[in-house]
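> next comes the sequence, and after it the predicted model I'd like to discuss.
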Amino acid sequence: MAQSAQTGNAEQGLGEIIVTATRREQTLQATPLAVTAISSEALTARGINGLGDIANGTVPGMQFAPFSGTPSILAISARGIGIADSTQGTQDLVVPLYIDGVPLGRAQGLGLELIDPERIEFLRGPQGQLFGRNAEGGAVQFVSRRPSGQFGFDTSGQVGNYGHDRERLRVDLPEFANLRLQGSIVHSQHDAYTKNEPKGVYSQQADYGYFDSFGFRIAAEWNPFDGFRANYAYDDSSIKDSQPYLVWTPVSILGVTPYSPMPAGTDDYPERVNSPTYNQFFRTKAHGHVLTLQYDLSNALTLKSITSYREASRHGSSTLGDALVAGASSTGIVRASGGREDVDQNQWYQEFQAIGSFNRLDLTIGGTYFREKVSDQRRSYVTGPGLNAPALGLTPAALSGCIGVEFCMTGRSEQHAKTDSYGVYAQGTYTPPILDDRLELTAGIRYSDDKKVAVRTYIQPLALPPYTETSPSGPLPPPALFRAKRWDPAFTVKYNFTDEVNAYVRYATAYRAGGVNVRSSDFSSYDEEEVESLEVGLKARMFDRRLSLNVAYYHQTVKGLQSVFQEQPTVNPALTTSVNLAQPLKVDGIEAEAVLRVADGLTLSAGYSFIDTARYQDYDNPLTAAVDITRFYAVQAPRHSGNIAADYETPDLGMGKLVLHLDYALSTGHWTTPGGLPVVSLAPDYSRPQTRTNMMNGRIALRDIPVGSMKGEVALFGKNILNSTAYTFGFDGAASGGGFGEFLPPPFSYGIELRIRY
C-alpha cells in the first residue's frame, strides 16, 4: 500500500502524512476522504518514474493504462468510471492531474517522467466542489519539492538491461536576498523490445517499444517579508517513443478465424517482426509556467493566487502492423496501419483562494478560470501491400490508388476546439459545541459555467484514392457546441470516536464535460456525464500508532454515460461515435488500506479494492434499432485488485544502512477498452479477452554510505520480476472480426543505481 511512505519507528509508531486534499494542509487520517499519498522515497522504492509505472492495484480503486501501449499518454480511471480514448483533443478526462495546483487539460503529457516530486496524492470519488470540471472519478495531485534555501544536491544514475539508463540531478542554492533557487533535470531511455527488420522498406520504420525522455524544472521562492511568499516554476519535458509491438489473439466468432501472421497464444515480445512494417515515433512535449502568490493576512486568514500557462503536444503514428489485417480474406496483403495523430494544446488557468479558520469554522472559498485551445488532426492509413506474400509479385506500386506511395491514406479530419470554464466554490467545516467537539459538519458547493466550441475544418471527401494533403474538403458539419451551467454540492458528517479513530459519511456530485468525438463522421456533440456518490468511511490508528487502517464503501450512480460506438459499417476501426446513454450506471465498491509497523525497521502494507459494475453490460444501441441489444464492457474496472508490500531498514552498519523493498500488485480480469458489440453477433463460444495484473517489483540498497561530507547509495532493482505478459491495452479486431489486438507491458527489467546526496 502506498501509505508505506509514513515515517516513524517501532517506539513512536507510524508518522503523520500531510495532504492537501481539502485545499488546506491536513493529516491524511483526519481528512474525511478516500486519499492515498505516495512520498518521493516510496516512488523510488517502487520504481515509479512516471504515472504509467503504477500497476493496477497499487492505488485502490484507480487504474493507469497506457493508451495503445505507449507510455507517453495515459488513461486514468477510478471507481469503475473510465475513458475510451484519452488521445482526443475534444474529449475530457475522468480523473484530472493537478501539478502544484494547476489542472492538466489533456492526457498528452500525463505519461511524462516525474521531475522531483515531494509526494503524489490520489483522491478518489467525486471532487467537483473543490476541483471542478472533470474531477468525476477523483483527482491526482502532484506536489513538487520546494527550494530549501540551503546548498545541496542529489544526483543518481541507473543502468540496466534493454539499454536502460536514467540520470537525475537536483541542485539547491543558498538563500540570498530572501530568494531561494532550485534546478532539477532528468533523462531516461531504453532500447526497443522488438526490432523492425529488415530496414529500408518504409521511410518511417521505427523499432517497437523504444523510449527516450528528457525534462527539467527550475523553481524559485521569494519571501520579501513575513507572511508573503511567491513561488515560480517552469518545467519542460519531452518524450520520443514508439508503441510496443501489437500481438494478436484469435477469438472465435461463428467459427471464423481470419488470417493472422502472429502465432496464436503469443505471450511475449518477439525479437523482431516477421515482416517490416510502417511504424512512426511519437513525440510528446509539455512545458508550463506557474506563479503562486500566498499572503497570510493573519493567523486565521490566507489569500492565495495560482496563475499558469501551459502547452502540450503529441505528434506521431500508431500502427496496427502485422497483427490487425484489413479483413478476413486479405491474408495479409493489405494491412491497416492505424493512423497519425497531431494534437496541439495550450491553456491558461487562474485560481483565487481565501482559506480561513474562525473559531469553530474552517472556510475555503475561491474562483477559477480555465481557457483551453486545442488543434486535433487525424489521418488513417493502410500500409501495403504484399510484404507478406512476395511470391505473388505484389509491390507497393501494385495497389490501385496508391501508386508510388508506401502507405495509403484512408481517412483524414481536422478540428479545433476552444473551452472557457468559470467556477466559484465554497466549502466550510463547522464543529458544533456538542459531543465534546467530536462532530464535524462539512458542506461545499460549486457553480460552474462551462462552454466548449469545436469546429471541423477539414474532412476527407467521398472520392477514390489517391488522397493528398491538398485535396479539397468534403462537406463540413456545423460546429459542435457543449454548454453547461450547474451546481455541484457535497456534504460530509464526520465523527471522531477518539483522537485515533473517526468515521465519516459523504455525499458528493461531479461531472465530466461534454464534447465531440473527433473520429465521428457527423461530428455531433454529446453532453456532460455526471456522477452522484454516497461514501461511508472509517479511519483508525491502533496499537500505539503501529497500525493504521482506512476503509471506505461507496455507491455511485453515473448519468449520461459517455459511450463510444463503432460506426456502421464496421470496416473502418477509425470511425467511432460518442453518445450519452439514457440508462444510468450504478457502481458499488469497497476500498481498504493498512500499514503495520511490525518491528523496528520493518513495515508491512496492503491495499484492496472491490468494484461491482455487473449492471453495466447490456443496453440498447442508440444508433440502431431498439432491438439491437449491445453488450458494453466497463473500462479499467477489475472486480478485485490489491497490493502488498514490505519495507525493511537495518540500523546503521557503520558503512550505511541496508534497505529492502518488495511489492506485488494484482487484479482480476478486466477490459481496457469498451465493448459496444451487438449481442446477436456473438457466438456462444465468443469470449472477449480480459487482462489481469500480476506485477512484482523489488529494490535492495545500501544507503547513507559515508563519502566525505556526502552520503552515497548503491541499489539493485527489478521491475516486473515475474515477467507478466498480461496486456496493458487491447481492442477488438473490428473488420478482422475474429481476433483481439494486445499491447504487452514492459518485460522484466533490472539494473543498478548509484546515488550521491549532499
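Noted; the coordinates are in hand.
> could you use CA atoms for every contact and neighbour count after this?
Fine.
> residue 436 belongs to a helix?
Yes: counting by DSSP: H, G, I helix; E, B strand; the rest coil, residue 436 falls inside a helix.
> tell me how many other residues crowd residue 499.
Other residues within reach of residue 499, judged by other C-alpha atoms under 10 Å, total 10.
> do residue 433 as well
10.
> mind telling me what element it is part of?
Following DSSP states H and E, there is no helix or strand that holds residue 433.
> same question, residue 85
Here residue 85 is assigned to no helix or strand, by DSSP H and E.
> number of residues surrounding it?
For residue 85, the count of nearby residues is 19 (other C-alpha under 10 Å).
> do you know how far it is from residue 66?
Residue 85 sits 11 Å away from residue 66, going by C-alpha to C-alpha, to the nearest Å.
> which neighbours do those two share?
Shared contacts of residue 85 and residue 66 (C-alpha atoms under 8 Å, 6 or more residues apart in numbering): residue 75.
> so how far is stretch 234-250 off the chain centroid?
14 Å (C-alpha atoms, centre = their mean, to the nearest Å).
> what comes up buried for it?
234-250 (16 or more other C-alpha atoms under 10 Å).
> now do the same end-to-end measure for it.
For stretch 234-250, the end-to-end distance is 48 Å (C-alpha to C-alpha).
> let's bring in a second model and compare:
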Amino acid sequence: MALRHECIQRASTIGSNLKDGGPRRRWAAMLVLTSALAAPGLAFAQDDGALDIVVTAQKRSERLQEVPIAITALSADALDNAGATNFSGVVNMTPTLNSVPYVTNSDTLVLTMRGQGEADADKITKDGSVGIYVDGFHRSRAQGALFDLADVERVEVLRGPQGTLYGRNTTGGAVNIISKKPSGELGGKAQLTYGNRDYVRLLTSLDLPAWNNLSAKFSFLYSEKDGYVKNIGPSNDYGELGNLAGRVALRWDAGTGFVADYQFDKGRTRSTPPYYVNPSLVGVVPGYSDDPYQTYRPVDLPVSKTDYDNHGLTLSWDASDLVTLKSLTGYRELKAHSFTDLTVALGLPTFPYNIDQERRLKNREFTQEFQLVGHSGDGRLEYTIGLFYLDERGSNALFQNLTLPFGMGTVVTDRRVRATSESKAAFAQLTWTPPVLDDRLELTFGGRYTDDKKTAARSIVVNGFAVETDIRNRQTFNRFNPAFTANMKWTQDLTTYAKFSTGYRAGGSSEGGGDFTLTYGPEKITSYEVGLKSQWLDSHLLFNLAAYHNKIKGLQIDIPVDAFDPSIVDTQNIGSGTIQGLEVELIARPARDVSLTASYALVDTKVDTLLVPVGSAFDPAVNPGSPFAVGQNIADRFVIPFASRNTLTLSGDATFLRVGDNSFSAHADFRYQSGFYGAAGAGPAVPGREFYHAPSRETVNGRITWARALEGGSEMRVSLWGQNIFDTRNKQFIIAQGDTINGFVSQAAPYSEPATYGVELGFKF
C-alpha cells in the first residue's frame, strides 16, 4: 500500500504541474491511477512479480537495466493488453515519440522523437530523423507507416542519435519492430475484433512443426474501418483505413551454429485522407460549415492505396563461442497512389480557393548489412563491427488542381520528380571493462563513417505549358560520427552512465522548392546525455532517468514560398538550434497480478541562429517584399515544429479475479501531450503564430478481458475495449494561411478520430 501511495503522489504531482490543466484531465488521470498503473513492454521472468526485461538494442541479448541507452521496450503482451494494433499504438505508449497523420492520406505519419522529425513526410528527396526498422531492415519512406502490428514479439524504441549500431544514420532515434520467429512446433492463434464504424480485424498465424531443421510460420491479416467524417455525397468518407497483408517466415537451423531466416510479406493499405476545416470561412463561402463530423458539400474522393512487398534474409553463423557473423539482405518495393481533396479549407477568407491533389509514388529500396559481433574470452571486451549499404530509387508525381474563386479559372500543375540515394557506411562499437573498481566500470567507444550520394530530377507542367524540363541536381556527403559512453555499475541494482554521441542526417533537395537547383546539406547533431537505471524492492520497482542536451547545426528548415500554393515549399539547412530534455520512467510490479508505470518527458527547444540565405524567400533580391537582408539573424521567426514540451503517460493492468481456469483482468491508460507548433516558420516574432499552434491533447483507453485456460495449453480470450473513451477531438496536421514574413491570418486543420469501442475474441494453441 505504501508503494501504491507513493506512485500516486508522484504521478499526481507531475500531472498538476502540466500546462493547460483542467477537470477532465485531472479526473481522467485519477481514473487511470486508481485502476493500477500498468507497465508497457515488460517481459516478466518471475511469478513473484520481479521485473526482468531483455532487449537486443546492442545486437546481443542484454537486460534492459544493464544497457546504457535510453530505450523503451514494448512486449507483445503489453501491446495486446493496450490494444495497440498499429504504429499509433506504439507512439501512444512512448512519451518521447510523437506523431500526427500527414495531410495526403491516413496511413502516412509525421514522426518526431526528442523534438526531431520530418514535417514533409511524403517527399522522396528527404530523409527522416527517426529510423524505422522491421527485424533490423531499414524502411526509408513514411508511406504505409500506419501498418498493422501483426504477430510482433516486441518493439524497441531507442532515443537519441543512432549511428554506431543501426544501419542508417539518424539524429532523433530508431524504432525496431521485431517479429516472432518460427518456433518449429505446432501452434497458432486467431484474433477477431469488431467495433463501431464497422471496424473489423482478423489476425491469424500458424506455426508448423519443423521438418529437416526447417521451420515455417504463416500469418494473415485483414482489417477495415469506416471513416469518421461523413461525406454527404455518394463517394467515400474521410478517415477510412484498411489493411490486407500476408507474411511467410522460414527458419533453417543447420545445427552447427548456422541459422538462416527468410521473411516475405506483402500487403496493401487502403485509406482516405483527413478532412480539413477552416472556421474563418464560415459565412464567407456560401453554405460552408466547419463541422468536423461531415463535409459541407459532396466531395468526389477516391480511395488511396499503398502496396508493399518486403523481402528479408538474415544469415547468422556462430563461428566460435566468441564470434558471430551476420548478414542482413533486404529488399522493399513500395507503390502509393493517393487522393486528397482539401476543398476550400486552405483558402484565405478573402480568396477562398479549392485544392485537390493526386499523387503517385514508386520506390524501391535495397539494403545489405554485415555484422561481426563478439567478445574476448575473459569477458572484458565486447564489440560490434559492421558495414552497411543502401540503394534507393524512386519517383513521385503530383497532379494538383487549384481552382481559383470568382470564376478566375483553375491552375493545373503536373510535377514529376525522380530521385536516387546511395549510402555506404562502416561502423564499430567496442565496450571495455578495465581491471579497476571491481570490474564495475564499462567504457564504450563507437564510430561510424558515412558516405552518401544523391541525385534528383524534376519536370513541371502548368496548364499545359512546360515550366521546367528535367532540372537536375547531384550531391555527395560524407561524415565521421564518434561516440563515447562511460557506464558505472555502483551496485547490482544501480547504474549511471554519461554519453557523448553525434549524428547526421543527409542533405537533399526540395521537391516543391522554387528553385530545384538549390539543394541543402546535412543536418548534424552533438548530444550529451546522462542517465540513471535503478531497481528497488527486490527488483519489483524500476526507476530510470535520462537527461540530454543536443546542439544541432545546419538545421533543415521548411519554408513556404507561395502563400496560396502549399505544395511549393523550400527546404534549406540554415542556422543552429538547441534541444534539451528530461525523461523519467517508473515501472513497478508490487504483486503478481498488478503492474504499474508512469513515464514523463520534457522537451525544451530553441532556434539559436538562422541567417537569411541567398536565394531564399527572405532574400530581397528574390522577394522584393522581404524586409530582411541577406545574412540577418531571423531566428525569432522560427521554432522547432511538432515538439511538445510535456508528455505524460500512465497505464495499468490488474487481474482482479481468478476462478478455476478463468481469470478476469482490466487495463487502462492515459496520455497527455502539451501543445506544439505545426510549422518551423511560426516563431515568436511572427504575427498570427497562434494559428499554427496545436492545443494540448489527452486520451484515455480501456480494456476488460476474460481469459480461460483450455486443455493442452490452449487459451481463449474475450475482451471489451474502448479507444479514446472520452471522445476528445484534437487538431492534427495544421496548415495556417499566410507566410512567415507577413504573418498568418487563419487556420485549417483536421480533427483526430473520435471514440471507438468493440469486442475482441482470441484463441491460441
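Perfect, thanks for sending it. Bear in mind the structure is a predicted one, so any value in this text is a computation, not a measurement.
> please state their TM-score.
The TM-score (TM-score structural alignment, normalised by the length of the first structure) is 0.89; 709 aligned residues with a C-alpha RMSD of 2.5 Å.
> re the thing from before, narrow the buried residues of stretch 234-250 of the first structure to those in helices?
Residues of those located in helices (DSSP state H): none.
> how many residues are close by the residue nearest to residue 43 of the second structure when sequence neighbours are not counted?
Distances taken as C-alpha to C-alpha, 6 or more residues apart in numbering place residue 53 nearest to residue 43 of the second structure, at 5.2 Å, with adjacent residues excluded. Residue neighbour count, defined by other C-alpha under 10 Å, stands at 18 for residue 53 of the second structure.
> how about residue 641 of the second structure, what's its match in the first structure?
Here residue 641 of the second structure is matched to residue 635 in the first structure, going by TM-score structural alignment.
> which residues sit in contact with that match?
Contacts of residue 635 of the first structure by C-alpha under 8 Å, 6+ apart are 77, 80, 81, 82, 83, 84, 670, 671, 672, 673, 674.
> ok, these vs residue 631 of the first structure, which is closest?
Each of these was scored against residue 631 of the first structure by C-alpha to C-alpha, and residue 674 proved nearest at 9.3 Å.
> and that closest one, what's its match in the second structure?
Match for residue 674 of the first structure (TM-score structural alignment): residue 680.
> does its match touch residue 556 like I think?
No: Residue 680 of the second structure is beyond contact range of residue 556, at 9.7 Å (criterion: C-alpha atoms under 8 Å).
> looking at those two, which is more packed in?
residue 556 (25 against 21).
> what's the matching residue for that one over in the first structure?
Residue 556 of the second structure maps onto residue 562 in the first structure, by TM-score structural alignment.
> its match reaches residue 580, doesn't it?
Yes: the pair residue 562 of the first structure and residue 580 qualifies as a contact (C-alpha under 8 Å) at a distance of 4.7 Å.
> what residues are shared contacts of the two?
Contacts common to residue 562 of the first structure and residue 580, judged by C-alpha under 8 Å, 6+ apart, are 526, 529.
> for the counterpart of residue 519 of the second structure in the first structure, which residues are in contact?
Applying TM-score structural alignment, one finds that residue 519 of the second structure aligns to residue 525 in the first structure. Residue 525 of the first structure is in contact with 480, 481, 482, 514, 515, 516, 517, 578, 579, counting by C-alpha under 8 Å, 6+ apart.
> run a quick neighbour tally on residue 651 of the first structure.
Number of residues near residue 651 of the first structure (other C-alpha under 10 Å) recorded here: 11.
> against residue 38 of the first structure, how distant is it?
24 Å.
> what's the answer for residue 516 of the first structure, then?
In this view, residue 516 of the first structure and residue 38 of the first structure are 35 Å apart by C-alpha to C-alpha.
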